[in-house]
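Visitor: Sequence unavailable; structure follows:
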């Protein structure tokens, strides 16, 4: 009798343990069990009405796993075998890619190499050779005064930068006066004279000078000499036969003071100074 009681107690304990396991399993797998019962219409298949708590059951939303740095979705490519498409959203910008790290290291190495190079070598690499400036030769007319006070014409050749306005540049070079290489040369054009404009039409060069050009104040020969300097310099160009003088944009008959005047109402050519 005692042995039967022990077997009965052991059997009851096993049933209780099994019941506990089933209860624990039920609570762990409750969502899966309810979901399967609802999705498979289990109760309707066996001819019973689906319980209300099963009908109203909602599946819990699954959370997307993320490491907080990079969410990656891998989708098989439709065109290539074995290809994948990665859609990545970077949430942490503090981490640099290996390619960026390599570029940064390379830039640091280049800066270190530049510092290690001699200063002369670095300067030579950065220095650009200046482009040669195209030059053109022009003839300028200056004068010289001999011991008898006679004005003598002197033509000198000079190199000036080449441009699309050679006549303008030649006259401006003349107004700047003789240089150290122009021996025994002087200019009787009043200091401060500026060329305000120049044009050529039908062989006549119209040259517009500032008011300083109008007053020489030395002598009649000096007035003729300053006009001669302009005419001989301008007529060095094949397109110029004569020069019409303007003062501050105005065409005047005479220039100079009332006591000492010279005619400039018509163009001057080289023949006027023979």
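Guide: Alright, I've got the coordinates. Values in this document were obtained by computation on a predicted structure and should not be read as measured data. Numbering: from 1, shown residues only.
Visitor: C-alpha from now on. contacts and neighbour counts both.
Guide: OK.
Visitor: all strands for the stretch 51-200 of the chain, in order.
Guide: For the stretch 51-200 of the chain, applying DSSP state E, counting those that start in this stretch gives strands covering 70-76, 84-90, 135-145, 151-161, 195-201.
Visitor: okay, the ones you listed, which one's buried deepest?
Guide: Using mean count of other C-alpha atoms under 10 Å, the stretch among those with the largest mean neighbour count is strand 135-145, at a mean of 18.
Visitor: and it with strand 151-161, angle?
Guide: Here the directions of strand 135-145 and strand 151-161 differ by 160 degrees (axes from the mean of the first three to the mean of the last three C-alpha atoms, to 10 degrees).
Visitor: Included below, for side-by-side comparison, is a second structure:
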């Protein structure tokens, strides 16, 4: 796929998987719109991408949990005379710990960012793509979306929503020229894993953010509805194969090893 002359909008672009998407797409010739809360960090990244790859790199500093955030981003992009050909919904964070110990406001914010903002941004940009008969959406979900995730209950449920939503849109828009792909990473070497304190036994399953991005783009270009980067990570989607009781027991054991049975809610602010 030739990305030259196209524009990609990446949310959560200030670091981790989002920054890696921006880097890879700019390297392939796409202009980029970088969206996150940190204007200063985004400006530095935009300047580097423009210098290194000669692409247009725009910054839209926005808190996607705010009211009408998606409409604000859409209108700002239009005001700058740009149209989005690829929407990368990467912004999100995960809460870790016992559900009843995590502040309800934090869970609300998590759902707003991981689910509501993703849906509203897709609703804002996808109709234009459909009208043009080309474009696409890459939604960053997680292997946590394949089964319930004790100690990360809201995060796992949010990612299950993203996975189901993406697959439904893939079916709706199949043959229209608009591609929709859900990316379901396992452990990735970003601040997310560091913040949650992932122990050494998981190290062999870790992928780098650039690896995840290259795998995601390859799947997107092939028109796949779902991709799980890494053979071991793909196997961790065990929730599709085991009885529910067994799935819950195994998920509780594995996630409990990561966050601990009495994990502090202070661990609950780790972005992708």
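Guide: Perfect, I can see it now. Quantities reported herein were computed from a predicted structural model and do not represent experimental measurements.
Visitor: After superposition, what is the TM-score?
Guide: Once superposed, the chains reach a TM-score of 0.24 (TM-score structural alignment, normalised by the length of the second structure), with 106 aligned residues with a C-alpha RMSD of 5.5 Å.
Visitor: returning to what we had before: next, format the strands of the stretch 51-200 of the first structure as TSV and append distance to residue 244 of the first structure.
Guide: Conversion of those to TSV gives the following (distance: least, C-alpha to C-alpha, whole Å):
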stretch	distance to residue 244 of the first structure
strand 70-76	84
strand 84-90	79
strand 135-145	17
strand 151-161	21
strand 195-201	10
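Visitor: So for the lengthiest helix in the first structure, what gets flagged as buried?
Guide: As assigned by DSSP state H, the longest helix anywhere in the first structure is helix 2-28. Of the residues in helix 2-28 of the first structure, none count as buried by neighbour count, 16 or more other C-alpha atoms under 10 Å.
Visitor: Equivalent analysis for stretch 170-183 of the second structure, please.
Guide: Buried residues in stretch 170-183 of the second structure, counted by 16+ other C-alpha under 10 Å: 170, 173, 178, 179, 180, 181, 182, 183.
Visitor: Max pairwise distance over these: which two?
Guide: 173 and 183 (17.5 Å; C-alpha to C-alpha).
Visitor: Among the buried residues of stretch 170-183 of the second structure, name the ones in helices.
Guide: Filtering these for helices - DSSP H - leaves 170, 173.
Visitor: Tabulate the buried residues of stretch 170-183 of the second structure in JSON lines, adding columns for distance to residue 131 of the second structure.
Guide: Conversion of these to JSON lines gives the following (distance: C-alpha to C-alpha, whole Å):
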{"residue": "170", "distance to residue 131 of the second structure": "16"}
{"residue": "173", "distance to residue 131 of the second structure": "11"}
{"residue": "178", "distance to residue 131 of the second structure": "10"}
{"residue": "179", "distance to residue 131 of the second structure": "13"}
{"residue": "180", "distance to residue 131 of the second structure": "15"}
{"residue": "181", "distance to residue 131 of the second structure": "19"}
{"residue": "182", "distance to residue 131 of the second structure": "22"}
{"residue": "183", "distance to residue 131 of the second structure": "25"}
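Visitor: out of the buried residues of stretch 170-183 of the second structure, which one sits closest to residue 78 of the second structure?
Guide: In terms of C-alpha to C-alpha, no member of these lies closer to residue 78 of the second structure than residue 178, at 19.8 Å.
Visitor: my guess is that closest one meets residue 136, correct?
Guide: Yes: using C-alpha atoms under 8 Å, residue 178 of the second structure is in contact with residue 136, at 5.0 Å.
Visitor: what sits in contact with each of these two?
Guide: residue 129 (C-alpha atoms under 8 Å, 6 or more residues apart in numbering).
Visitor: doesn't residue 243 of the first structure fall inside a strand?
Guide: Yes: under DSSP: H, G, I helix; E, B strand; the rest coil, residue 243 of the first structure falls within a strand.
Visitor: Thought residue 201 was touching it, still the case?
Guide: No: in this structure residue 243 of the first structure lies outside contact range of residue 201 using C-alpha under 8 Å: 10.4 Å.
Visitor: mind listing the helices for the second structure?
Guide: All helices of the second structure, identified by DSSP H, fall at 16-27, 39-53, 69-79, 104-111, 117-132, 153-173, 191-196, 209-221, 231-235, 244-259.
Visitor: Residue 27 of the second structure versus residue 50 of the second structure, what's the distance?
Guide: 10 Å (C-alpha to C-alpha, to the nearest Å).
Visitor: Could you do residue 195 of the second structure as well?
Guide: According to C-alpha to C-alpha, residue 195 of the second structure and residue 27 of the second structure sit 29 Å apart.
Visitor: Tell me how many other residues crowd residue 162 of the second structure.
Guide: Neighbours of residue 162 of the second structure under the rule other C-alpha atoms under 10 Å: 26.
Visitor: wait, it sits on residue 182?
Guide: Yes: with contacts counted by C-alpha under 8 Å, residue 162 of the second structure reaches residue 182, the gap being 7.5 Å.
Visitor: Quick check: the gap between residue 86 of the second structure and residue 77 of the second structure.
Guide: 13 Å.
Visitor: between these two, which one's more packed in?
Guide: residue 86 (26 against 18).
Visitor: show me what contacts the more buried one?
Guide: Contacts of residue 86 of the second structure by C-alpha under 8 Å, 6+ apart are 6, 7, 8, 9, 135, 136, 137, 138.
Visitor: Need those residues in JSON lines (columns: neighbour count).
Guide: As requested, the contacts of residue 86 of the second structure are exported to JSON lines (neighbours: other C-alpha atoms under 10 Å):
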{"residue": "6", "neighbour count": "17"}
{"residue": "7", "neighbour count": "24"}
{"residue": "8", "neighbour count": "25"}
{"residue": "9", "neighbour count": "29"}
{"residue": "135", "neighbour count": "23"}
{"residue": "136", "neighbour count": "27"}
{"residue": "137", "neighbour count": "25"}
{"residue": "138", "neighbour count": "24"}
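Visitor: Sweet, I'm off.
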